[in-house]
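1. dropping the sequence and predicted coords here.
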Amino acid sequence: MRGLLRTRNDYKCVINGVMEEIITMNKMNIREVIDKIFTLEETGFRTTLLGIGPMSRNLIVASLELAKEKDFPILFIASRNQVDAKELGGGYVCNWDQQGFKEAIEEIAKEVDFTGLYYLCRDHGGPWQRDNERNSHLSEAAAMELAKRSYLEDLIHNFDLLHIDPTKDPYVMGKSIAMDVVINRTIELIAYVENERKLRQLPEIGYEVGTEETNGGLTSQENYELFIRQLTTKLSKRGLPSPVFIVGQTGTLTRLTKNVGEFSYNSSKLLADTAKKYEVGLKEHNGDYLEDYIILDHPSLHITAMNVAPEFGYIETKAYLELVRLEEKEVENGRLEHPSNLKRVMSEEAVNSGRWKKWVIGDDVHLSVEAILAEEELTETICEICGHYTYENEEVKREITTLFANMKTLGIDGNRYILDKIKNSIDRYVQCFNLQGLTSKLLN
């Protein structure tokens, strides 16, 4: 297995008019992975791939450590707000652009001696997918142009899977976007990427289409199949590749630290069977916080992959806050003299960021920063769900350093505690999705 994974092919890539040579892993591409999973299903084997939102560097370390221990492939799914080109505003995760994201994962893989399969994936790429683009009500032409520039950076930096999602249209609010508009935008974006890929003589990549959002119009099995059929037919006529995944609405919805949706077994089975008719895998989004009895059933329902992101950010932040609780206790006991101010600093930064508006429910979305900070319980809740947005803040980083120094005084490796809490959270999905040993099965 390792010999195969370390074999390399040379690809020529034209960047800014200059022919450059890049070295890339001769690994199974994402299409080959899905085809092999479909083949394994015929033998009775069932699994569901896990898409992990890269909420922090720690999450990537924990993911690769666990994947090495349990021999499974990882999909790292980065939204445009998380990772994007500097000229488009960059990303809030470690200030990474596509190159920084790619190089960081390569560096971490070397650090933990991971030689298995991982895939760089764009989650919700497309027009208006950055908060500032949508809030600015950019024109369709301007938003599509920025989406193409973002996808080009993805392509140049060896992303394996691109999610084409043109449904975040600020001019269509409260109703579904017409299916033909979604299809035409999707085809335009895939055609653009494919043209650029061929010009640069880059290897084939995979595409994910559709959305879990209700305004995408794919909430019924009938519309879901109509979308796949019309899209794949038009792609074929233009000589463009069919998608690897299509996103389906299974009833999930993440708010605060819960999945407030209602997972539908019947809908999920219908959507999965429909997708497979067209040799496409069903991709579920918003899988965070689902109970074990639900995710245990995903492989048997033929849900090919599921994305989880905010849950892992919540787990990491909760781990920091647990160390803060210990720190506070040991200050009271006289064993520590200089406590960190991590909880206060992280809470204030999380509230001031305004990013909590995406996750709260009801009238709380209209609360002012001052009103939230005046309520201790609500402030703590927002810190828990949005703390990960603050990890790159310099003051937050200083307080984490102080916290870890205090833990070291107590004989505790604070960072190791954080990593293990994240690994335990990921491992729940590894077990329920029957992922252990999957890489070896794919390659043998």
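-> Looks like it arrived, so ask away.
2. rest of the way, CA atoms for contacts and neighbours
-> Will do.
3. all strands for the stretch 151-300 of the chain, in order.
-> Taking DSSP state E, counting those that start in this stretch as the criterion, the stretch 151-300 of the chain carries its strands at 161-164, 206-209, 245-248, 254-255, 258-259, 281-284.
4. with respect to K408, which of those strands lies nearest?
-> Closest of the strands of the stretch 151-300 of the chain to K408 is strand 258-259, at 33.3 Å (criterion: CA to CA).
5. just checking, what packs against the closest one?
-> Strand 258-259 sits against no helix or strand, with contacts defined as 3 or more CA pairs under 8 Å, 6 or more residues apart in numbering; DSSP states H and E.
6. how about the strands of the stretch 151-300 of the chain in a markdown table, adding distance to I105 and mean neighbour count?
-> Output for these, formatted as a markdown table (distance: least, CA to CA, whole Å; neighbours: other CA atoms under 10 Å):
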| stretch | distance to I105 | mean neighbour count |
| --- | --- | --- |
| strand 161-164 | 16 | 28 |
| strand 206-209 | 20 | 22 |
| strand 245-248 | 23 | 26 |
| strand 254-255 | 27 | 19 |
| strand 258-259 | 29 | 16 |
| strand 281-284 | 23 | 28 |
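7. can you put these in JSON lines and add distance to H302?
-> Converted to JSON lines, the strands of the stretch 151-300 of the chain look like this (distance: least, CA to CA, whole Å):
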{"stretch": "strand 161-164", "distance to H302": "20"}
{"stretch": "strand 206-209", "distance to H302": "17"}
{"stretch": "strand 245-248", "distance to H302": "12"}
{"stretch": "strand 254-255", "distance to H302": "22"}
{"stretch": "strand 258-259", "distance to H302": "21"}
{"stretch": "strand 281-284", "distance to H302": "8"}
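8. okay, one more to line up with it:
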Amino acid sequence: MINFNILKEELLNSSKTLLGVGPMSKNCVDVVIEICNTHLIPIQLIASRRQIDSKSNGGGYVNSWSTETLSDYINKYDKNNLVLLSRDHGGPWQNYTEVDRELDLHDAMESCKKSFEIDILSDFQFIHVDPSVDINSAVSNIDILERVYDLYSFCIDIAKTNNKDIYIEIGTEEQIEGLNEYSEVEHNINSIVNFCKQNSYQDPTFYVVQNGSKVKEAENTGVFQNVDIDTYENDEKISQIKEITELCLSYGILPKAHNSDYLPYDTSSIYPKINLKGGNIAPEFGVIESKVLINLLKQFRLDSELDEFVQLSINSGKWIKWMKEKSKASDLDKAIISGHYIFSLPEFNELKDKIVLGLSAHKVDLDTEIKKALNDSIVNYLKAYGWVVS
């Protein structure tokens, strides 16, 4: 297992941003492993509880993996321990089961703790503590911090009891298009650092910064959408983000940005320049896989298979939360956005068998084409984030 303290020093002393990739599919996970093995570059594999959760919490929608089986898979194929298993958005009501069962706060927190415990026992090194969701009522910053402290203590105690090294990432609010105020970040970090000092806990490793980005449909809306690489230093909002990243670094805490999908190379390359030390990207890689699939179906006139894929995706309803207000997205657009959610369904597996057979007549291998596209995209982000890819 990698000694992250060494990597942290590298991040603190260089113009680099650590890439976090969502495990959108088996293909995506395989590509991350291959890149880490080939180029010896660390990548965080950032699994949300909806994507991957413990067996006792029902697993997740990605490849029928649970926390335990994903960990086994990574440990089997990650030759250099450079795939950094990470829990993304760990907190109450952050998986489908807790929402569907309408759990109260106590039960949702207990369920979340059980999930965290399995994460830690399964060698997830990075734990994102994110209690920003509450399905029962609006939640104040004071309440969120109290929940952070509760979950933070739980995770540290479980790690110590089981002789595991973990690193905590803190998120205290749902991601929006706006920016943090300097004063609120200062207050939160001060509060958390004081809590850690009082309890002799390690400080958090990452703090999630509201960087003005928000993913809607298949694009990134917000601050970075129109930033010019040549003039970003004069951009008032970018300057505000940089002030906050420097605040985090003054505490020895790495500032991190979520929702970093769909940004072009030049824009992504601003991240290390403004000291964003982590950048998470997830839905874009699912969209890439769906696009490759759809384009191949169109190219080789597999029309009935295309219609079936679109219908399965539409029926899933998973596209709804990604829609813009007054969206003009077509059914095909919605299928591109939500296709990755159905990859583990039996109906899709049957459809995929037909697609693979149809493409084989043209000497085309579906998964190979998908992996090429995913590799190109992930490598592009790594280069933008300051990593040398040989």
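-> That came in fine, so what should we check first? Worth saying up front: this structure is predicted, and the values here are computed from it rather than measured.
9. for E133 of the first structure, find the nearest of the strands of the stretch 151-300 of the first structure.
-> Evaluated over those, closeness to E133 of the first structure peaks at strand 161-164, with 16.3 Å, by CA to CA.
10. for the closest one, the distance to its chain's centre please.
-> Chain-centre distance of strand 161-164 of the first structure: 11 Å, with CA atoms, centre = their mean, to the nearest Å.
11. and stretch 297-310 of the second structure, by the same measure?
-> Centre-to-centre, stretch 297-310 of the second structure and its host chain are 30 Å apart (CA atoms, centre = their mean).
12. same question, stretch 304-316 of the second structure
-> Centroid separation for stretch 304-316 of the second structure versus its chain: 26 Å, with CA atoms, centre = their mean.
13. try stretch 59-75 of the second structure
-> When distances are taken as CA atoms, centre = their mean, stretch 59-75 of the second structure is centred 15 Å away from the chain's centroid.
14. so that stretch matches what in the first structure?
-> Mapping stretch 59-75 of the second structure onto the first structure (TM-score structural alignment) gives residues 90-106.
15. residue in the first structure paired with D261 of the second structure?
-> Match for D261 of the second structure (TM-score structural alignment): D288.
16. ok, how many other residues are close to its match?
-> For D288 of the first structure, the count of nearby residues is 20 (other CA atoms under 10 Å).
17. next one: L4 of the first structure
-> By the criterion of other CA under 10 Å, L4 of the first structure has 12 neighbours.
18. just the element for it, please.
-> For L4 of the first structure, the host element (DSSP states H and E) is helix 2-5.
19. which outside residues touch that helix?
-> Residues from elsewhere that reach helix 2-5 of the first structure, judged by CA atoms under 8 Å, 6 or more residues apart in numbering: 25-27, 115-117.
20. reformat those into a markdown table and put neighbour count and secondary structure next to each item.
-> As requested, those are exported to a markdown table (neighbours: other CA atoms under 10 Å; DSSP: H, G, I helix; E, B strand; the rest coil):
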| residue | neighbour count | secondary structure |
| --- | --- | --- |
| M25 | 15 | strand |
| N26 | 14 | coil |
| K27 | 19 | coil |
| T115 | 17 | coil |
| G116 | 20 | coil |
| L117 | 22 | coil |
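21. closest one to L75 of the first structure out of those, please.
-> Comparing the contacts of helix 2-5 of the first structure against L75 of the first structure with CA to CA places L117 closest, at 8.9 Å.
22. E117 of the second structure: neighbouring residues, count only.
-> 18.
23. now stretch 153-166 of the first structure: which residue numbers in the second structure?
-> Counting by TM-score structural alignment, stretch 153-166 of the first structure corresponds to 118-131 in the second structure.
24. now do the end-to-end distance for that stretch.
-> 18 Å (CA to CA, to the nearest Å).
25. and it, how far out from the chain's middle?
-> 13 Å.
26. quick check: the helix ranked longest in the second structure compared with the first structure, mean distance?
-> Determined from DSSP state H, the single longest helix within the second structure is helix 141-161. For helix 141-161 of the second structure, the mean deviation from the first structure after alignment is 1.4 Å (mean CA distance after the TM-score superposition for the first structure).
27. whereabouts in the first structure does that helix align?
-> Helix 141-161 of the second structure corresponds to residues 179-199 in the first structure, going by TM-score structural alignment.
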